[in-house]
Structure formats: C-alpha cells, structure tokens
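> My questions are about this predicted structure, shown below with the sequence.
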Amino acid sequence: MSTTITPVSIPAVAWDIAANVYFPANFDEQLQYPVIITAHPTGSVKEQTAGNVYATALADEGFVAIAFDASFQGESGGEPRFTEDPGFRVGDFSFVVDYLVAQPWVDENKIGVLAVCGGAGYAVAATMIDRRIKAVTTVAGSNVGRLMREGFSNYDPIAMLEAVAAQRTAQARGKAEQINDLLPPSVDYATENGLTDIDVLEATEYYKTDRGQHERGCTSFNFARQGALATWDAYAHAETFLTQPLLIVIGDKPGAFASYRLGMELYGRAASKEKELLVLEGVSHYDLYDQPEATGQALKAAVPFFRKHL
C-alpha cells in the first residue's frame, strides 16, 4: 500500500480551510497516530513543498500529516483574495488542530508542526499560543513581518503604510484592488534587470517554472491588506512562550529572505529547553523546498525529532 491523500474542509472564522490529509500505508482507523501539520511558505499552496515533499515524506515514515491552504489563498475560503494577514495566518493553525482533536485516529497529545519559509514564522507564533502543539520544526524559516519592515517595503515601512492607506481609501471609493506579484516574471527578466540575490533568483525559478509552479499558487499580496504585517513579529515573546521542543533547519547560503539570520535569531531567543539548530553546508533557502539532498537532510533530522517529542 502507498500513502493515501484525502481532501478535507475545516471550518474557520466564516469560511472553510482546505487541507489534504496524508495517511501512511497500512493506516488503521482503529488506532491513534501522531499527526504533523505541514504549513506552506508565503506565496505557496498546500500541494507545493508542504504537501508534495514534507507531508508525503512524513507519511512514508508512519506519521499522519496534514497540509492546508492559508485563509484567502489556494482552495481555502476568505475574501479578499491574496490577503496576507498574520492574525488569520496564525489562527489557521488552531482551526486545523480543532479538526484533528475531533478525529478518533488522532493522538491529541502528539500533534506537531513542520513549516517552511514564511509558514514557519506563522507556525512559531501559533505554537506559542496553542499549547496543543507539542513540537515544532522550522525549515528555511522566515519572519514575514520583519521582511515587510525591511526589503519588502524598501526599508521604509512608514511610506509603505501611507501607500496602503491611500490604496484602501481609493478602493473604498470604487477603485480596483492592487495585487502585487512579489517576484519577477522570469529568471531572465530578473538578471536582465540587475536582480542578483540568490533567494530572489531561486524563488523565481521555483515558482515561475515547472520546477514548483502550481495552478493555484500565487506569489502575490493584496496591497491594501498587507499593512498588518508592518508591526507584526513572528518571534515576539519567544523568550517567554516558545517552550515546546524546537528544531530549526537552515542552509548556510544566505539571501534576501534571511532564513539563515532569522534561524540563528530564533534559536537564541526561544525559551525551549530542548532545541536543535541544524545548519546545512552549501544549501540555499530554496534547496530546502524540493531538492532531494537538502530536503532529505532536513527530514533525517525532523523524523527522529518528532518521534522523540510526539
């Protein structure tokens, strides 16, 4: 038998969250299983790295895994679309946990999270709030709030917030929404226009080509709705509230999305008494999305970590 993928709809605030449950081979609904929630990066959907790489591999190791689309994105509900609001992104995790604890095949004391890139920042914040999450692994973890104050706003978040305010006023008066793509349309376009950062180039290769492209994926923000990120910090109060076991996996090739720097910061700040930092030599942020050697090393650490703590 092989892994079985079952789509489910999970009630949220006023809409449903779309998720795929990855059941291991020989799954027995009469038993209770440890479950790992896998959370997608900013700009991704559940079928991409969270699902087709990490959830699949975790199910192969005997865990139940569940990959979900963030509210306003993918197949999940919520309007306006492409909203990237940290309050909702963090809250989504607890709705997924609500679903899990109502299933007879879930061991409610063995629920963990593995999250990638921006999803990892939201996962850290969710883990601090929801004590039903017993262990967390971040892979190429980022902090979208920090990036919004830095490169995403050209290091001028006040000007960005002024522009967001103007856009909201314009939309209230009938103007169309402004949907901004965070990436150039192609690697060639990026290089021709002097964009040389490794994360930007590799993100473009991943999202804009057959390597990682998905029909529902969209590396876009609804501009009028991105202001909430400006004052948000995924790691706020980690020194007090992030006490669950923590595994941080990063590559040592730094780029604009700062997973190397932010991983080091999280390791230092987390209150977790049991925490691990794995720095992979010669590995970039996007290698940890889908490249077999890098993701294999991440999973080689994550699987025993979850077996120990779940």
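Done, it's in. Numbering: from 1, shown residues only.
> Going by C-alpha atoms from here, please, whenever you check contacts or count neighbours.
Noted.
> Which single helix of the protein contains the most residues?
helix 292-309 (DSSP state H).
> Return the list of helices and strands in contact with that helix.
Helix 292-309 sits against strand 135-139, strand 246-253, strand 275-284, helix 287-290, with contacts defined as 3 or more Cα pairs under 8 Å, 6 or more residues apart in numbering; DSSP states H and E.
> Adding distance to H237 and mean neighbour count as columns, could you present these in a markdown table?
Converted to a markdown table, these look like this (distance: least, Cα to Cα, whole Å; neighbours: other Cα atoms under 10 Å):
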| stretch | distance to H237 | mean neighbour count |
| --- | --- | --- |
| strand 135-139 | 16 | 29 |
| strand 246-253 | 15 | 24 |
| strand 275-284 | 16 | 17 |
| helix 287-290 | 27 | 22 |
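> let's bring in a second model and compare:
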Amino acid sequence: MSEYYTFELNKNVNRTSVSYNNRYGITLAGDLYTAKDMDAEKKYPALVIGAPYGGVKEQGPGVYANQLAQRGFVVLTFDASYNGESGGEPRHTSSPEIFSEDFSAGVDYLGTHPFVDRSKIGALGICGSGGFALSAAAMDVRIKAIATTSMYDISAMRDLFPSEMLTAQMQQLAEQRWKDFENGEPTYVPTFPESPVDDVPEGLEANAAEFFSYYGLKRGHHPNARGGFTLTSNLPFFNYQLLNHIATVSPRPILFVMGENAHSRFFSENAYAAAAEPKELYIVPDAIHIDLYDKVEKIPFDKIVEFFKSSM
C-alpha cells in the first residue's frame, strides 16, 4: 500500500522508498524525503519522524516530511516494527522498547548517508511517537534535538486508571495470554473500518469520535492504520515507563507543540514539567489534537524549523 498517501507530494521534493534493520533485526520500511535541488556533495541536517500510535508513514509523518524537506532537511519517515510495511511477527504488536529503538534505527540509517551531517540529526514524534522519541533520546545521545506534536505518553495511561480498574484490566489481559497461546496467535481487533466511510458513527465518546474523524474518514484513512494493537500489547506499558529518564535528555533541547484545545494537552504539560532545560512549550491557537496530524495551515512549521536549525 506504499502508493496510498493521504497528501500530495510537493513538486520540489523527492521521496524514495527505503528499508533497513533495527537492532533486533526487524526490517523497517521507510520513506526518505529530500529537496530536488539538494546538492549531494554537501551535508544537511536530518530528522527521523514517527507516526501517531497505530499510524503509518503515509499519513502524518509524510505531511511533515513533505514540508520539512522543502526547508532544507533530509527526512526519514518509517512504519513501526510489526506494523504497516515493516517486518516483525505477530502483526499489530506494540512494544515500548522496540518502538523507541525504531527511532535509533532511523538515526543509524540516516547517518550512513554522505549528504547527512551526523552531528545534526534530530527526532520528531507525532502523538504516541512523541513518547517513543523522548525515550530513545534519553539513551541515544546522537539525537541532538527532539520535538513532539500532540504528544501522547502511552505508558502514562496506567496512571489514569483507579487502582481497582487497573488490577481488573491486568487480570483480564493475563487471561487473554492463555487464550492467545491456545489459539496460536494474539487477538487483534481493529478500531477503524477497512474502507473509509463518509461520517463518524453516532454514539462514540468524544475522543473516540475525534480519532475516527481522521482515521475512519477519507481525510486520514489508510488500510495499514486501522487502529489498535494486539490486546496483550497493553501489558508492557504497565511496566515500562517511557519518560522516567526525560531529565537526562538535557542539555539537548526539547520542543513540545500542542493544540490549545487538544484533549491531550496534559501529556505535553506533564512531560514539560519533568524535563530539564533547555525546553519549550509551544501552544497552537484554536487547534485540537488531530489538527497537528495534517492541517498544514495550523502546524507551526516555521517554529519547528527554527527550533531544529538553532538547536543542532
């Protein structure tokens, strides 16, 4: 489905399908974006961009790469391990450690190109990838600057449950492990339809309706991004906290970008409070969470470019 993109490629940008392995030997599928007038004899700053949790490279990451390549960056987008066109079995598995590793694997790949300045490689995470990018940066000092947009810290979700609800969910997932083992494969229940529909179904909770308005409609629908992961994928996030070491990213800078009206604001605000200087919290006026997936007129690309160019 690599030909299925949710945006139009700018006439001044080249996009090349690439593949490379992460540290676990999983083959990642990516797209490399460069300006058509790039001088391959020179060295350029580079960015690796991760998709929203459950998203793919043909959606939001490509929207960002399409813009940032025009502004002087070499940009790599990728599908997370076990998802999209990347390798790994079983499909639709989620792993906080491996998803963080996928960012470092992108740095590995970018750094092999003679036209990339290894001392100027940054990471940008959209939604759930914001947490994975920060987790990767906490241990990978090659990542010189980090930006997140509409960040979700998936591992913080356990703190949103009352203790009795968390205990019940862990018990339910423990039972699910036996079912998966007996069935020979993990259970995966997609959230969004196989083909896009025209309207958001009635009766959805507000946040679910917001996500459906992107992933379930023509705006952002992609057959490789139907939402959700194998049911037992939630278990490691109860035990692996992505941002425990966010303060150690310093002195490398972090930019948190969030919508003024985003339901996810508290994730960025909490991460900002835990991070050490230098750090910045940038609020996009009159924007909700999914606006920063693909609304080019709202995504503050000038701010993002200024941040990376001044920080690396």
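Yep, it's here. Because the structure is a prediction, the values reported are computed rather than measured.
> Distance to N26 of the first structure for the helices and strands packed on helix 292-309 of the first structure - can I get that in TSV?
What follows is those, written out as TSV (distance: least, Cα to Cα, whole Å):
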stretch	distance to N26 of the first structure
strand 135-139	25
strand 246-253	28
strand 275-284	31
helix 287-290	26
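> of all those, which lies closest to G227 of the first structure?
Of all these, strand 135-139 sits nearest to G227 of the first structure, with 24.8 Å by Cα to Cα.
> Quickly find the element holding the residue nearest to the spatial centre of the first structure.
With distances taken as Cα atoms, centre = their mean, G119 lies nearest the centre of the first structure, 1.7 Å away. Assigned by DSSP states H and E, G119 of the first structure belongs to helix 118-129.
> Taking their axis directions, that helix and strand 246-253 sit at what angle?
Angle, helix 118-129 of the first structure to strand 246-253, by axes from the mean of the first three to the mean of the last three Cα atoms, to 10 degrees: 160 degrees.
> returning to what we had before: what distance do you get for the residue nearest to the centre of the first structure to G87 of the first structure?
G119 of the first structure is 13 Å from G87 of the first structure, where distance means Cα to Cα, to the nearest Å.
> and the aligned partner of K308 of the first structure in the second structure, how many residues sit next to it?
Correspondence of K308 of the first structure to the second structure, assessed by TM-score structural alignment: S310. Residues within reach of S310 of the second structure, counting by other Cα atoms under 10 Å, total 9.
> What of M165 of the second structure?
Around M165 of the second structure there are 12 other residues, counting by other Cα under 10 Å.
> Determine which residue in the first structure is aligned with it, please.
Using TM-score structural alignment, M165 of the second structure pairs with D156 in the first structure.
> how about its match, what does it touch?
Counting by Cα atoms under 8 Å, 6 or more residues apart in numbering, D156 of the first structure touches 149-150.
> how much space between it and M148 of the first structure?
The separation that D156 of the first structure has from M148 of the first structure, given Cα to Cα, amounts to 9 Å.
> Check how far the helix holding G119 of the first structure sits from its aligned residues in the second structure, on average.
Averaged over the aligned pairs, helix 118-129 of the first structure sits 0.7 Å from the second structure after superposition, using mean Cα distance after the TM-score superposition for the first structure.
> which residues in the second structure does that helix align to?
Using TM-score structural alignment, helix 118-129 of the first structure lines up with residues 128-139 of the second structure.
> Also stretch 82-99 of the first structure?
Under TM-score structural alignment, the match for stretch 82-99 of the first structure is residues 92-109.
> Run through who's touching that stretch.
Contacts for stretch 92-109 of the second structure (Cα under 8 Å, 6+ apart): 20-23, 48-50, 76, 80-83, 121, 123, 132-133, 135-136, 140, 142-143, 155, 188, 228-230, 233-234, 236-237, 240, 242.
> any idea where the strands of the stretch 51-200 of the first structure begin and end?
Counting by DSSP state E, counting those that start in this stretch, the stretch 51-200 of the first structure has strands at residues 64-68, 106-116, 135-139, 179-181.
> Of all these, which one is nearest A270 of the first structure?
Of those, the one closest to A270 of the first structure (Cα to Cα) turns out to be strand 135-139, at 11.6 Å.
> and the closest one, what does it pack onto?
In terms of contacts (3+ Cα pairs under 8 Å, 6+ apart), strand 135-139 of the first structure is packed against strand 106-116, helix 118-129, strand 246-253, helix 292-309.
> and those, which is most packed in?
helix 118-129 (a mean of 26; mean count of other Cα atoms under 10 Å).
> From the contact counts, what lies against it?
strand 33-39, helix 86-101, strand 106-116, strand 135-139, helix 238-241.
> count of residues packed around A105 of the second structure?
Around A105 of the second structure there are 21 other residues, counting by other Cα under 10 Å.
> right, I mislabeled it, should have said A163 of the first structure
As a burial measure, A163 of the first structure scores 15 neighbours (other Cα under 10 Å).
> surely E210 of the second structure meets D291?
No: look at E210 of the second structure against D291 with Cα atoms under 8 Å: they stay out of range, at 10.1 Å.
> Which residue of the first structure sits opposite G50 of the second structure in the alignment?
With TM-score structural alignment as the criterion, G50 of the second structure lines up with A39 in the first structure.
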